[in-house]
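Enquirer: okay, predicted coordinates and the sequence, questions at the end:
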Amino acid sequence: MKFRIFTEPQQGATYDDILAVAQTTERLGFDAFFRSDHYQAMGDGDGLPGPTDAWTTLAGLARETKRIRLGTLVSSVTYRPPGILAIQVAQVDQMSGGRVELGLGTGWFEQEHLAYGIPFPAKRFGMLEEQLEVITGLWNTPAGQRYDFAGEHYTLVDSPALPKPVQARVPVIVGGGGAKRTPKLAARFATEFNLPFPDFADIAAKFDGVRAACEAIDRDPAELTYSAALIAVGGHDETAFTRRAAAVGREPAELREHGLAGTASEIVDRLGTLRDSGVECVYLQIMDIYDLDHLSWLAAEVVPQLR
């Protein structure tokens, strides 16, 4: 299993706060550092000192880390035109020496769009499909050739399709719980299919749906990585776990039911169940980014038992 740290900086973090988590992630041997792509805090928090832009942040981290993969889980199609996003991701890939991954989704948080004047169309799935086609089309266009696209949502005319990423194929993550359209998109465009905060009982069937979609277009389902994102809150004993649960405003019983929570043995058992369901990569959602000891504990007591 691969283990990636996944953060929610919109809840309140400076770039330096995020950098500390990313560099700790690298030092402790995790596979990657990912962040959400949001512009407003959720829940009761005030979000101070304010949001950070995901791709601006990742550009900085690209220069201040050396090994870990870097990406978004996930960027919203409402924020950036696909041509601009393709340039941003390619540039950060160059800055990192080829360590970037792009998670892309439809977006869902209407309030942040209202707060910052970002259009929020009622129907966005078509935008996602076209963005995936445009971004991968731009990257795959040979240097010296031009790229054109005419769709319902986007039109590109005589694009030089530059710059190119360092990686021959930037990993693209598509995810969600939809039964039909999402698996088809993953089969067409993705290198990874992600289930965000799934019901444990549904995981195997959701993955089977993606495999079937791959087979329907004669793609080998084994080409995809199958992953899940889950909140992680743990401790060496019940007191430590309860304290960390309180720090992120969650109830211990609820965390145990829906996340990776409790003592090391409890989390390892849950991860074993996930592995049996087909999960190959786990995004550990860390809500208290200031508790770096939590990352150290996970790296020492949980991760080695599943690798």
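Expert: Great, that's in hand.
Enquirer: going by C-alpha atoms from here, please, whenever you check contacts or count neighbours.
Expert: OK.
Enquirer: what's the residue nearest the centre of the chain in contact with, if anything?
Expert: Centroid-nearest residue in the chain, with CA atoms, centre = their mean: L73, separated by 2.1 Å. Contact analysis of L73 by CA atoms under 8 Å, 6 or more residues apart in numbering lists F6, F34, R35, S36, D37, L102, G103, L104, I173.
Enquirer: take the one below as the second:
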Amino acid sequence: MDLRIFTEPQQGATYDTLLAVAKATEDLGFDAFFRSDHYLRMGTVDGLPGPTDAWITLAGLARETKRIRLGTLMTAGTFRLPGVLAIQVAQVDQMSGGRVELGLGAGWFEEEHKAYGIPFPKEKFARLEEQLEIVTGLWATDPGKTFDFHGTYYDLTESPALPKPAQRKIPVLVGGHGPSRTPRLAAKYADEFNMPFASVEDSERQFGRVRAAAEEAGRDGHELTYSNALVVCVGRDDAEVARRAAAIGREVEELKLNGLAGSPSEVVDKIGRYAEAGSSRIYLQVLDLDDLDHLELISAQVQSQLS
């Protein structure tokens, strides 16, 4: 089971804070550092000092880390034109020496679009499908050839399809709870399917839909990596769990029900249930980015039992 650290910087984090978390991620043996792609805080937090851009952040971290994978859960398709996004991600991949992964979603948080003047179209899912075809098509175009795409929402003519990423193929992540269109999209374009904030039972059901969609598309459904994203709150004893839950404004019992919370042994046991459902990778949503001792505990007493 791979464990990855997943952050939500729109809730309040500077680049230096994210750098400290990314370096701890690397030093403590976790597989990857991922971040959300949002421009507005959620809930009652003040979000200070304000948002940081996902791909600018990852470009900086690409130069200041050496081993960990770097990526987004999920880049909002509404934020960037697909041709521009393909350039950005390929460049960051070059800057990292080939350690980047792209999670791409339709975009959903209307308030942040209003706050920063970003169009919020109705037909987001149809646009996402074209975006995935364009981004992956640009990267896959042979050097010296050009890429053309004439869709409903985007039109590219004689694109040189440059720059190329360092990796032969940048892993693409698709995720979500949708019962039909989402599995079909994952089957066509994704290297990894991510089920965010879902129960073991719902994850197993959705993984099955994705495998079936892949088989229907003529692809081995077991080719994909299946993963979950879950909030994490681990403590050596009940008091430490309660303190960490309070720090992120959550209740312990709710976290135990909907996330990975409790003692290291409780969390290891629950991760095992997700593994039985087909998950081979967990994105640990860390909400208190100043609590690096939390990461040390997870590394020493959770990750060590899963390797």
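Expert: Sure, I can see it. All values reported here derive from a predicted model rather than from experimental measurement.
Enquirer: quick one: which of the contacts of L73 of structure 1 is nearest T273 of structure 1?
Expert: Closest approach between the contacts of L73 of structure 1 and T273 of structure 1, by CA to CA: F6, at 20.6 Å.
Enquirer: that closest one in helix, strand or coil?
Expert: When classified by DSSP: H, G, I helix; E, B strand; the rest coil, F6 of structure 1 comes out as strand.
Enquirer: I figured it hits L284, correct?
Expert: Yes. F6 of structure 1 lies in contact with L284 (CA atoms under 8 Å); the separation is 5.6 Å.
Enquirer: ok so, going back, how much space separates the residue nearest to the centre of structure 1 from H153 of structure 1?
Expert: L73 of structure 1 sits at a distance of 23 Å from H153 of structure 1 (criterion: CA to CA, to the nearest Å).
Enquirer: what does I18 of structure 1 give?
Expert: For I18 of structure 1, the distance to H153 of structure 1 equals 34 Å [CA to CA].
Enquirer: check T78 of structure 1 too.
Expert: Applying CA to CA to T78 of structure 1 and H153 of structure 1 gives a distance of 11 Å.
Enquirer: helices of the stretch 201-307 of structure 2, start to end?
Expert: Using DSSP state H, counting those that start in this stretch, the helices of the stretch 201-307 of structure 2 run over 238-247, 252-258, 264-276, 292-298, 304-306.
Enquirer: compared with structure 1, how much does the shortest one deviate?
Expert: This means helix 304-306 of structure 2. By mean CA distance after the TM-score superposition for structure 1, the fitted helix 304-306 of structure 2 averages 1.3 Å away from its aligned residues in structure 1.
Enquirer: where in structure 1 does that helix fall?
Expert: Aligned by TM-score structural alignment, helix 304-306 of structure 2 falls on residues 304-306 of structure 1.
Enquirer: now the matching stretch: buried residues?
Expert: By neighbour count on 16 or more other CA atoms under 10 Å, the buried set for stretch 304-306 of structure 1 is empty.
Enquirer: give me the contacts around it.
Expert: With CA under 8 Å, 6+ apart as the test, stretch 304-306 of structure 1 has contacts from M1, V268, L271, G272.
Enquirer: which residues sit in contact with the second one?
Expert: When contacts are counted by CA under 8 Å, 6+ apart, V268 of structure 1 is found next to V302, Q305, L306.
Enquirer: how much space between it and R35 of structure 1?
Expert: For V268 of structure 1, the distance to R35 of structure 1 - CA to CA - is 24 Å.
Enquirer: before we move on, back to that, out of I18 and H153 of structure 1, which sits in the more crowded spot?
Expert: Set I18 of structure 1 next to H153 and count neighbours by other CA atoms under 10 Å: I18 wins out with 22 against 13.
Enquirer: now for the strand or helix carrying that one, which elements pack on it?
Expert: Assessed by DSSP states H and E, I18 of structure 1 sits inside helix 15-27. Applying 3 or more CA pairs under 8 Å, 6 or more residues apart in numbering; DSSP states H and E, one finds that helix 15-27 of structure 1 makes contact with strand 32-35, helix 54-64, helix 292-301.
Enquirer: which residues touch the second one?
Expert: To tie it back to what came earlier, the one meant is helix 54-64 of structure 1. Helix 54-64 of structure 1 is contacted from outside by 15, 19, 22-23, 35-38, 70-72, 88-89, 92-93, 95-96, 99, using CA under 8 Å, 6+ apart.
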